[in-house]
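any chance you could fold what I've pasted below:
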Amino acid sequence: MATTSAKPELDRRNAARARALDTPAARLILANPLPFVVMRVSRSSSDDRYRIDYISESCQAVWGLSRAQIGDNLRQLWTRIHPDDVSHLNDRLRAAERGNHEWTATFRIRGSVNGREKWAVARGLPRPDLPGDAWNITVTDITAQIQAYADLQASEARFRALAENIPGAVFRYRLRVDGTHQIFDMTPGSIAIWELPAEEIQNDPTPIWQMIHPEDVPPMLESIDESARTLQPWHYMWRLTTPSGQFKWLEGRGLPRREENGDTVWHSVIIDVTTQRKKDEEIRRLAERDELTGLANRSLLRRRLDEALRQRLADGGRGALILLDLDHFKDINDTLGHDAGDIFLRATAERLTESLCHQDIVARIGGDEFVAVLPQVADEEAILATVGRIAARLGDEVHMEGHALSSSVSMGIVLFPRDGQTPNTLLKHADIALFEAKAAGRQTHVFFSPALRETRERRHRLAEALRTAIAADALSIAFQPIVAAGSSNHRGFEALARWTLDGQPISPAEFIPLAEETGLAVPLGKVLMARALRLAVRLAATGIDPGTISVNVSAAQLREPDFAATVAAMLAEHGLPPERLEIEVTETVIFGRSAERIALTLRELRKLGIRIALDDFGTGYASLAHLKRIQVDRLKIDQSFMRDVETDAEDAVIVRAVIGLAKALGMDVVAEGIETHEQLAFLRRHGCDLAQGYLFGRPTTSETDLVSYLNAAEHE
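Below is the predicted model:
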């Protein structure tokens, strides 16, 4: 029975095994019966021992144990290895672990029933992309081949009969003391390997050496010399191209014996492992490549980025990493479906690759996030040239099913090693720069700087503090008067959010967008709405009518299906008539994403008797058709148009046009930011209904000041 302390580790192992089995690589292996055992092992964090993450069903045939008997216990397999082979196997494993490189070893497996031994060869491949020093291991039963070697020594004829039925080519290879060599006693399997008969190879082995890939010849000769010197078993894998043009991977093994004259003779076997190698490469591809686009995935990106980073640290050069995000890609998925989104992502991957040089690295690390690594760049101008090519190419339309789709791209850029000396740091800083590019309106690029990191850290601190403040109802509401432009008589208030942190006021221009970015807009809006209604009720209780209370709401609130019902319940709770409440929304909220859902919510609010005001009118992209569809009650002219209305002819034209438009559509007009009598006079001349600004009163959270203001306004 597992102890309490061992249970978390067991759960972790089980979870790791489940994840390992539920991957394309594992399914590829386990779905195809193989003539060898495939397994993955990794080091346990609790006792630093290796355990089995998964093992194929063929373990019964090779090891004589079922998967249930083995479980995750590597010792179950280790105890089956012949004691005389343990030391040699240990040496191979330690050397491979120190160098983190591929290892092979030949050993015997003891039988459990009839005592018969099997010969096996194992190969291990490191998996640096997985935690826990993971290894992929294959164990192949080569008893038939080894038996053939033994039979050769006992009976040449018997060996010949067996060898001719063994896949591959079995032969003897002699390396003479003078450096010359000889191949003899080769089986007919040579035809399947080299497309040459054994007699021809034995007479002149030159052609089979010429078939070997040039890069593989020197290390192959070194492996033979090493085996001859140490009399250790020979093993090597190499590439070749046959006379018919077939590309193959071959694996050779041999047992050396020193003869009295000093020559070294190997009893050898060479087999075609092309199919197995392709499976290995497919497994590696699945582990390193994004399944949708074929680009490098996050794991391969980190490894390649680490290599580039080390090179630049060594030579003093610099490289660049560009983190890209497709602007509003979600709209494609939402409107045309995920199949169309996948087509668009594949097209993006192709075009991004085309925009870069062959030595550059391209990866997809998220839904619509891509990374381009420029391992070596001359200067910032070269980076900007690449950025320009990317933006231009990705901006081209993608045509599918009668639709012409396009997307702009936002980019965050870091230089290395200047902006970070680890892949994690570079990706983190690139994400900070990308965030700023999006905040700047998207469709642009931003280079990382330490100031951006400080801004991100401040934003993170503020987000946590804001979350706490909302939960504690620690924000406040300020009311600013709205008056009749013609008489300056009081008509209502706009409720404005206020927040003080550690004695310092935080600007709404900072914490309102922060709330929207961090998912706090809905709870923040609910808290502020409740405070505004409570303050309005208390002011009304003094016997003076506070007028219409105008409250700003966010897109996130309007997307909530039950928002209208929530507002109705809050009005009933505070005893405030619906016609006393006005909901303010901006153009970007009404005509942005989820416009239909928001329009429906606004219609539900109007049915309750709540007024709708369109704030900052003229700064967005509202049209007459939009205004008719939304049925807005009031337009608010943004203060940017009022600031220079007396001196700027264009501003004056815009303000007069908005006033005329509102009157034609039966809407009220409020001009914001009125600070001078000249601005007020302009509004009166042109028939503006309402005005708001410092000329009539600053926003205040003081209930006493508000009561004083209302008393004074009533007696004017």
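
please count neighbours and contacts with C-alpha atoms only from this point.
Fine.

what about residue 358, how many neighbours?
10 (other Cα atoms under 10 Å).

just confirm residue 270 is within a helix.
No. Residue 270: not assigned to a helix; according to DSSP: H, G, I helix; E, B strand; the rest coil it is strand.

give me the distance between it and residue 216.
15 Å (Cα to Cα, to the nearest Å).

out of the two, which sits in the busier spot?
Between residue 270 and residue 216, residue 270 has the larger neighbour count (other Cα under 10 Å), namely 21 against 14.

residues contacting the more buried one?
168-170, 250-253 (Cα atoms under 8 Å, 6 or more residues apart in numbering).

how is the closest residue to it other than its chain neighbours classified with respect to secondary structure?
The shortest distance from residue 270 to any non-neighbouring residue, by Cα to Cα, 6 or more residues apart in numbering, is to residue 252 (4.3 Å). Using three-state DSSP, the structure places residue 252 in strand.

quick check, residue 252 in contact with residue 235.
Yes. Checked against Cα atoms under 8 Å, the pair residue 252 and residue 235 is within contact range at 5.5 Å.

residues of stretch 420-432 that come out buried?
If you call a residue buried by 16 or more other Cα atoms under 10 Å, then stretch 420-432 has these buried ones: 420, 422-423, 426-432.

I meant to write stretch 588-595 there.
Quick answer for stretch 588-595 (16+ other Cα under 10 Å): 588-591, 595.

got it, and stretch 623-633?
For stretch 623-633, by 16+ other Cα under 10 Å, it's 627, 630-633.

repeat that for stretch 356-375.
356, 361-365, 368-375.

widest-spaced pair of those?
Of all pairs drawn from these, the one with the longest distance (Cα to Cα) is 368 and 375, at 22.6 Å.

next up, for comparison:
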Amino acid sequence: MMDFPAFLASGFGPEADLLPCGLVLTDAEGTILAVNATLLRWLSQPAAAVIGECSFVQLLAPPGQVYWKTHLWPQLRLQGHIDEVTLPLPDGAGGLRHCLLSAQISGEGGHIGFVLVDAGRQYLRDQEQARSGVIAQLRARWLAQIERMAGVGAFALDPETGEIEASDRVFEMLGLVPAVGLTLDQMLERFVSAKVRTAIRADLARLARTQEPLAQEAVLATPTGELRRVQLQAEGEWLGGQMVRIAGVLNDVTQFHEDQQRLWQAANIDELTGLANRRLFHRRLQTALEGGPFALVLLDLDDFNAVNDMLGADAADELLRDVAVRLAGLVGAAGVAARLGGDEFALLLPAADADAAAERLTREAQAAMAQPFEIAATRLTACIGLATFPADATDAEGLLRCARQALSEVKSVRPGSAAFLRGPLRARFDARRTAVAFVQEAARDGRIRAWYQPKVRLDSHRIVGYEALARILTPEGTISTPELWGAALEDVDCARLVDGNVLDAVLADLKRDAPRLVRVGVNFSEASLRGMDFAEQILALISARGLSPQLLELEVVETVLLGQRADVLAQGFKRLRAQGMRIALDDFGTGFASLSHLRDLPIDRIKLDKSFVLGLSGDHRNGAILRAILDLAAVLGLETVAEGVETDKAAVYLRGLGCLEGQGFRFGPAQPFEALPPPGAKL
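Predicted structure coming up:
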């Protein structure tokens, strides 16, 4: 039972006003009878505006009011007390002060006592200012209850005898039974660290000489082995130039410290794996730059999405945790292992020979991934990008960029690859970066063009349509082909730029003279087909020009069909075909399309890769492959177009195999729209 002292109209009195916590006393209905100065200062309100004028619930912020009325008030009436519940309290600055609320109904008169403790750092500073008030009311029963709720205990030390008078809360924190005869030695022996015990004795001696207050934070252990983190603060009381006693407080900050640790963990540690997260890794990387050479290794697990789909999310998470354990063991306490996100990890290790350390980490990481994991005996591979300080860069951003660019390059080579961004790899990256810049500039300047290569009937050599091919007009006025900037198409944004600009150019030319073009095949990269609504976007562009989808043929290469998006593509293709557009599978026979794609996807025709046609005279097996593909297409009811037709002999041979259409230099190279022959021309 909380027994508050007699109160005045303006509050509890001067002793309570020194406390670092807010005090409220209400009647049984919650009407405020008394508040201390601390709470009034938080509210920026005079006592007259609060006492007798409002209820306790009116002090709270709106969310707190709802929670009080629906949960806490019924709980208080039922149980008679509430222990340390967080509620928001409006402050005078217009913000919110989050407080720990404890309350208890008195047995006499039904009065309700409330204690509100500021959960923020200001609470600790207020506590320092209020030590003397706590000590002055050491033996009062109501103050003892407040001490227990606020986690603060007071004591007085006789500097001559070493004897201590302490509140029950101090004994509770020390794990001792409240008793007369507590000494400084008994208190100090509860502190775990001998270094801290020595420091406290030194601080007490200095206090006697200099009057400098004592402040220490340390861990103590109760006789039962329970560990608590406490703050010890003390200052002297002087009389006639002599220190007559030392007054102090012991504050249990265990919960506060644990909360801070949890916040730090949440901000700096990857929740799934326990490794450093991206934020902490960047800080450790920045710190490492202040020292000597070190190795930086970025790892990206190969095709982990497929592993996730096969094993399920829970098993995949367990697998990532196992990966984290193996990687952390490679760098030990001297280095840093981090999960940057998804299936991407990073290792940092200081070493005099940073290059050798990076290469060693790479070998060990690859070996660690190759060892079967407990989850379904899974083996993994990872692509790895390496960089070292100071050889590759002298700042954090530069090092990460080098390692990421190296990782990006090796991912396009093969699974399990690793490299520095140096030598040929650097040259390849620089070449692609130059190509990307070239394409982006051309797109900004409107210099991406559509040129047209004719498709002809092999029996009559009559033009039946065209394939639109991307060309770029250089600032000097010459035409540039993909042989010079094709590397830029590995960049998804550039691929979309080229696809979009070519489609716009084709639609403009169709608007000018659709009969001349008959039907135009337009290439679409995987990047342009990634969206769920790609079909609607294409149809909207066609409709905006007032054209029919029947004038267009969508051409995709086999690699677009890989992965888990076949169903999405099928739905989009069906939508386009329903509007009259045709679908062609380009470069057939050299990619990774399976026969099930020919069976399941709504495809109208297949285009035979030119490597088979160009190789007819050099390898008889090419003829056999072409015959097999053409027979299969005939059975499935698919039209065929042969690419790379450069001679009459090849055209006759293909016609004999049943191929109806062809394109290649025999019938002419790609040309601008203005140079195309009239409709129905023969080549």
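
what TM-score do we get after superposing?
With the length set by TM-score structural alignment, normalised by the length of structure 2, the two chains reach a TM-score of 0.68; 572 aligned residues with a Cα RMSD of 4.8 Å.

ok so, going back, return the member of the buried residues of stretch 588-595 of structure 1 nearest to residue 53 of structure 1.
So of the buried residues of stretch 588-595 of structure 1, ranked by how close each gets to residue 53 of structure 1 (Cα to Cα), first place is residue 595, at 49.3 Å.

the closest one matches what in structure 2?
Structural alignment (TM-score structural alignment) places residue 595 of structure 1 against residue 566 in structure 2.

cool, residue 212 of structure 1 as well?
Aligning on TM-score structural alignment places residue 212 of structure 1 opposite residue 192 in structure 2.

can you name the residues that contact its match?
By Cα under 8 Å, 6+ apart, the neighbours of residue 192 of structure 2 are 219-221.

dump these to CSV, plus distance to residue 62 of structure 2, neighbour count and secondary structure.
Putting these into CSV (distance: Cα to Cα, whole Å; neighbours: other Cα atoms under 10 Å; DSSP: H, G, I helix; E, B strand; the rest coil) gives the following:
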residue, distance to residue 62 of structure 2, neighbour count, secondary structure
219, 39, 17, strand
220, 40, 22, strand
221, 41, 18, strand
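
closest one to residue 160 of structure 2 out of those, please.
Closest to residue 160 of structure 2, out of all of the contacts of residue 192 of structure 2 and judged by Cα to Cα, is residue 220, at 24.7 Å.

look up how far residue 441 of structure 2 lies from the closest one.
Distance from residue 220 of structure 2 to residue 441 of structure 2, by Cα to Cα: 67 Å.

how about residue 475 of structure 2?
Computed as Cα to Cα, the residue 475 of structure 2 to residue 441 of structure 2 distance reads 10 Å.

ok, residue 324 of structure 2 next?
43 Å.

who has more neighbours, those two?
Neighbour comparison, residue 324 of structure 2 and residue 441: the larger count goes to residue 324, with 19 against 15 (by other Cα under 10 Å).

the equivalent of that one over in structure 1: what's its closest spatial neighbour, skipping adjacent residues?
If you follow residue 324 of structure 2 across to structure 1 using TM-score structural alignment, you land on residue 352. Leaving aside its sequence neighbours, residue 352 of structure 1 sits nearest to residue 390 (Cα to Cα, 6+ apart; 6.2 Å).

next: residue 606 of structure 1.
residue 612 (7.1 Å).

quick one, what contacts the one you found?
582-585, 602, 606, 632-634.

if we use 10 Å, what do you get?
By Cα atoms under 10 Å, 6 or more residues apart in numbering, the contact set of residue 612 of structure 1 is 550-551, 581-585, 602-603, 605-606, 630-635.

hang on, the earlier thing: next step: the buried residues of stretch 623-633 of structure 1 restricted to helices.
627, 630 (DSSP state H).

nearest to residue 658 of structure 1 among the buried residues of stretch 623-633 of structure 1?
residue 627 (12.4 Å).

would you map the helices across the stretch 301-450 of structure 2?
Ranges of helices within the stretch 301-450 of structure 2 are 304-311, 313-331, 354-370, 396-411, 423-445, based on DSSP state H, counting those that start in this stretch.

pull out the buried residues from the longest one.
With burial defined by 16+ other Cα under 10 Å, the residues of helix 423-445 of structure 2 counted as buried are 425-426, 429, 431-433, 435-436, 438-440, 442-443.

what is the orientation angle of it with helix 396-411?
With axes from the mean of the first three to the mean of the last three Cα atoms, to 10 degrees defining the directions, helix 423-445 of structure 2 sits at 100 degrees from helix 396-411.

packing partners of helix 423-445 of structure 2?
If you count contacts as 3 or more Cα pairs under 10 Å, 6 or more residues apart in numbering; DSSP states H and E, helix 423-445 of structure 2 packs onto helix 396-411, strand 448-457, strand 463-473, helix 482-485, helix 492-517.

give me whichever of these is most buried.
Ranked by mean neighbour count, these are led by strand 448-457 with a mean of 25 (mean count of other Cα atoms under 10 Å).

what's the average distance of it to structure 1?
Superposing on structure 1 places strand 448-457 of structure 2 at an average distance of 2.1 Å from its equivalents, by mean Cα distance after the TM-score superposition for structure 1.

that strand vs helix 423-445, what angle?
Going by the same axes, to 10 degrees, strand 448-457 of structure 2 makes 100 degrees with helix 423-445.

contacting residues for the equivalent of residue 661 of structure 1 over in structure 2?
Superposed on structure 2 with TM-score structural alignment, residue 661 of structure 1 falls opposite residue 632. Applying Cα under 10 Å, 6+ apart to residue 632 of structure 2 gives the contacts 595, 598, 626, 638.

just the ones of those in strands?
Of those, none are assigned to strands by DSSP state E.

can you redo the residues you listed as CSV with distance to residue 421 of structure 2?
Output for the contacts of residue 632 of structure 2, formatted as CSV (distance: Cα to Cα, whole Å):
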residue, distance to residue 421 of structure 2
595, 39
598, 40
626, 42
638, 46
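
now, among those, which is nearest to residue 611 of structure 2?
Nearest member of those to residue 611 of structure 2, counting by Cα to Cα, is residue 626, at 10.6 Å.

correct me if wrong: the closest one contacts residue 655.
No. Taking contacts as Cα atoms under 10 Å, residue 626 of structure 2 lies outside contact range of residue 655: 11.4 Å.
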